[in-house]
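Enquirer: The sequence isn't on hand, but the structure is:
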């Protein structure tokens, strides 16, 4: 199993269709599940994709529109009904979201067997904020321009240690106590004062991956700086180019606009999503985006992207 992958549970926009459900994704990082947005039907999609509710421990809400959060009360209620025993769910949302969901849970779920830990997001932070920092991963926000306060999320692995060359470590009699520092870039000094460069003792570290989630937003060139250099960028593409004026008035983007952000940011892969109900398929979205940024894929319910 991959140590870092993204599962797409809902790829539609405000109105669900028979083809797409409202927004929901799950980041599977080292067997821990983190949900990003929670539209209606999220828990059913988890069942269909055989994801274990017990592994879900963090939920990130980009903004308080129904197609991004109305699945949350039912999901949290189900976690209580199935007997999630102890522990906590951390919910990242705005101050208004904390007040709303706390009231709903106190009304519907008495005596919950787990705790909800609320982390308040500051939507006004101009450069975003780090909301999660672990030994191997950080999650930070960045501001988006929508009709209500809205943020994107950047999941970024920390630099990984270099690989030890066992033959060279043995040749220079490097003690075990020095290996940790060498993995992190230290040179080695022998007993007679000779400096052995780190490049002699190690090989390159594995790539540290990153994933950016750009929820509902109008086209904003400044956004490219916030997601610069990420491995995979998910960017909403509610409309195709002929509806760019509708996109602007409703706080959304088109497929070519998403591709331009990917191009300016120098990302490796672009994933489109949040499709309007007006389309019978997304072939035109893909065509328009690939004309600008060739390495573009369409999200779809059930898609799993591994890093």
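Expert: Sure thing, it's come through. Only a predicted model underlies this, so the values are computations on that prediction, with no experimental measurement involved.
Enquirer: Every contact and neighbour count from this point should use C-alpha atoms.
Expert: Fine.
Enquirer: Go ahead and name everything in contact with stretch 64-71.
Expert: By Cα atoms under 8 Å, 6 or more residues apart in numbering, the residues outside stretch 64-71 that reach it are 13-15, 22-24, 37-43, 61-63, 97, 148-150.
Enquirer: go again using 7 Å as the cut-off
Expert: Residues outside stretch 64-71 that contact it (Cα atoms under 7 Å, 6 or more residues apart in numbering): 13-14, 22-23, 37-42, 61, 97.
Enquirer: Kindly report the same for stretch 270-286.
Expert: By Cα under 7 Å, 6+ apart, the list of residues contacting stretch 270-286 reads 11-13, 15, 17, 23, 232-240, 255, 262, 295-299.
Enquirer: And it, end to end?
Expert: The straight-line separation of the ends of stretch 270-286 (Cα to Cα, to the nearest Å) is 10 Å.
Enquirer: buried residues in it?
Expert: Neighbour-count burial for stretch 270-286 flags 270-277, 282, 285-286 (criterion: 16 or more other Cα atoms under 10 Å).
Enquirer: from those, which two are the most distant?
Expert: Across the buried residues of stretch 270-286, the two members that end up farthest from each other (Cα to Cα) are 270 and 277, 21.3 Å apart.
Enquirer: quick one: the closest residue to residue 5 other than its chain neighbours and residue 133, what's the gap?
Expert: In space, residue 5 comes closest to residue 306 once its chain neighbours are excluded; the distance is 4.2 Å by Cα to Cα, 6 or more residues apart in numbering. Residue 306 is 22 Å from residue 133, where distance means Cα to Cα.
Enquirer: Please apply the same query to residue 206.
Expert: Counting by Cα to Cα, the gap between residue 206 and residue 133 amounts to 20 Å.
Enquirer: before we move on, the earlier item: what is the burial count for the residue nearest to residue 5?
Expert: Burial measure for residue 306: 12 neighbouring residues, criterion other Cα atoms under 10 Å.
Enquirer: Quick one: mark the members of the contacts of stretch 64-71 that sit in helices.
Expert: Among the contacts of stretch 64-71, DSSP state H puts 42, 97 in helices.
Enquirer: Second structure for comparison follows:
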């Protein structure tokens, strides 16, 4: 099952040094989920071959412009490109008013259904489908802000097909075997399921921690994730500035990963003051070696 993340934007408040503000696309079993949608996101989608027609869910963490100002343009382009299937949008309650106001005054009536699910300051499951559950992560920023925790569903058991064929087990029993059933032969012999199948891989998880100051209140919820994305706006020598703006330093992001037992850390939301990012990466790796930069256009296979 595919579970991979593509970075479309990793700058903070302004686009600079060829870095765009925040946007990501998560591919889960060939279904695309967009996380934040800053200005310039559509250009990044074209640049990195991300097709809007494949996106059915968009998650907006908060209403600072560098996380949502590309949204209405993307919704409009989907309309102009003939989208007919529903689109599901998740974000702060006032996001609905913002979108509707812009559509109203441009005299635009979307030819697809836009289903809006408001987020709240509390932890809650906002999506539960065949592949994944998504829950909000309450964060600590200047305005209401949530991260998003994506957890894969446990897959069915994997068939040992060569063995099944050798034993001439009928195909119509395969579904039951995947669900853990034993198989009884014509002469009454019971073949245990674990001799005919193997367990599927452990479910993977991805935690997206958008703008936030360091606060251990959300640590338990994101414990032991496969991949943790955490904002790292500043170097730790600007800790006072990070506290004033309710952001996190690269050192603090690494401490979050260490304390929560993340398998891997991805840092982003870099301040425009940093032309190169090596210092931020080195600072994070001094605490948590399994750290990577959220480089635009790069795809991370979660679990590798």
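Expert: Okay, I see it. It should be emphasised that the depicted structure is a prediction, and the values quoted were computed from it without experimental measurement.
Enquirer: What residue in structure 2 is paired with the residue nearest to residue 5 of structure 1?
Expert: Aligned by TM-score structural alignment, residue 306 of structure 1 pairs with residue 301 of structure 2.
Enquirer: May I ask you to confirm that its match is in contact with residue 2?
Expert: No - here residue 301 of structure 2 does not reach residue 2: they are 8.1 Å apart, not a contact under Cα atoms under 7 Å.
Enquirer: So what does residue 104 of structure 2 match up with in structure 1?
Expert: Using TM-score structural alignment, the partner of residue 104 of structure 2 in structure 1 is residue 106.
Enquirer: go on, residue 174 of structure 2?
Expert: Under the alignment (TM-score structural alignment), residue 174 of structure 2 maps onto residue 179.
Enquirer: Centre of the chain to the helix or strand where its match lies, how far?
Expert: Element membership of residue 179 of structure 1, judged by DSSP states H and E, is helix 179-183. Relative to its parent chain, helix 179-183 of structure 1 has a centroid offset of 30 Å by Cα atoms, centre = their mean, to the nearest Å.
Enquirer: Which residues belonging to that helix are considered buried?
Expert: The neighbour-count criterion (16+ other Cα under 10 Å) identifies 179, 182-183 as the buried residues of helix 179-183 of structure 1.
Enquirer: could I get the residues you listed as JSON lines with distance to residue 214 of structure 1?
Expert: Written out in JSON lines, the entries for the buried residues of helix 179-183 of structure 1 read as follows (distance: Cα to Cα, whole Å):
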{"residue": "179", "distance to residue 214 of structure 1": "39"}
{"residue": "182", "distance to residue 214 of structure 1": "37"}
{"residue": "183", "distance to residue 214 of structure 1": "34"}
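Enquirer: Next, the mean deviation of the helix holding residue 179 of structure 1 compared to structure 2.
Expert: Taking mean Cα distance after the TM-score superposition for structure 1, the mean distance separating helix 179-183 of structure 1 from the aligned residues in structure 2 is 2.8 Å.
Enquirer: so after that helix, what's the next helix or strand?
Expert: Toward the C-terminal end, the helix or strand that comes next after helix 179-183 of structure 1 (DSSP H and E) is strand 188-189.
Enquirer: mean deviation (superposed) between the helix or strand that that next one is followed by and structure 2, please.
Expert: Along the chain past strand 188-189 of structure 1, the next helix or strand (assigned with DSSP H and E) turns out to be strand 195-196. When structure 2 is superposed, strand 195-196 of structure 1 averages 4.7 Å from its matched positions, counting by mean Cα distance after the TM-score superposition for structure 1.
Enquirer: Report the aligned residue range of structure 2 for the helix or strand following strand 195-196 of structure 1.
Expert: Read in the C-terminal direction, the helix or strand following strand 195-196 of structure 1 is helix 198-201, with elements assigned using DSSP H and E. Taking TM-score structural alignment as the measure, structure 2 aligns residues 193-196 with helix 198-201 of structure 1.
Enquirer: how about the residue lying closest to residue 203 of structure 1 once chain neighbours are set aside, what does it touch?
Expert: Taking Cα to Cα, 6+ apart as the measure, residue 203 of structure 1 lies nearest to residue 163, with 5.1 Å between them; neighbours along the chain are not counted. Contacts of residue 163 of structure 1 were listed using Cα under 7 Å, 6+ apart, and they are 183, 202-205.
Enquirer: Same check on residue 38 of structure 2?
Expert: 21-23, 65-71.
Enquirer: between those, which is nearest residue 137 of structure 2?
Expert: Looking across those and measuring by Cα to Cα, the closest to residue 137 of structure 2 is residue 67, at 16.1 Å.
Enquirer: what's the matching range in structure 2 for stretch 223-242 of structure 1?
Expert: Counting by TM-score structural alignment, stretch 223-242 of structure 1 lines up with residues 218-237 of structure 2.
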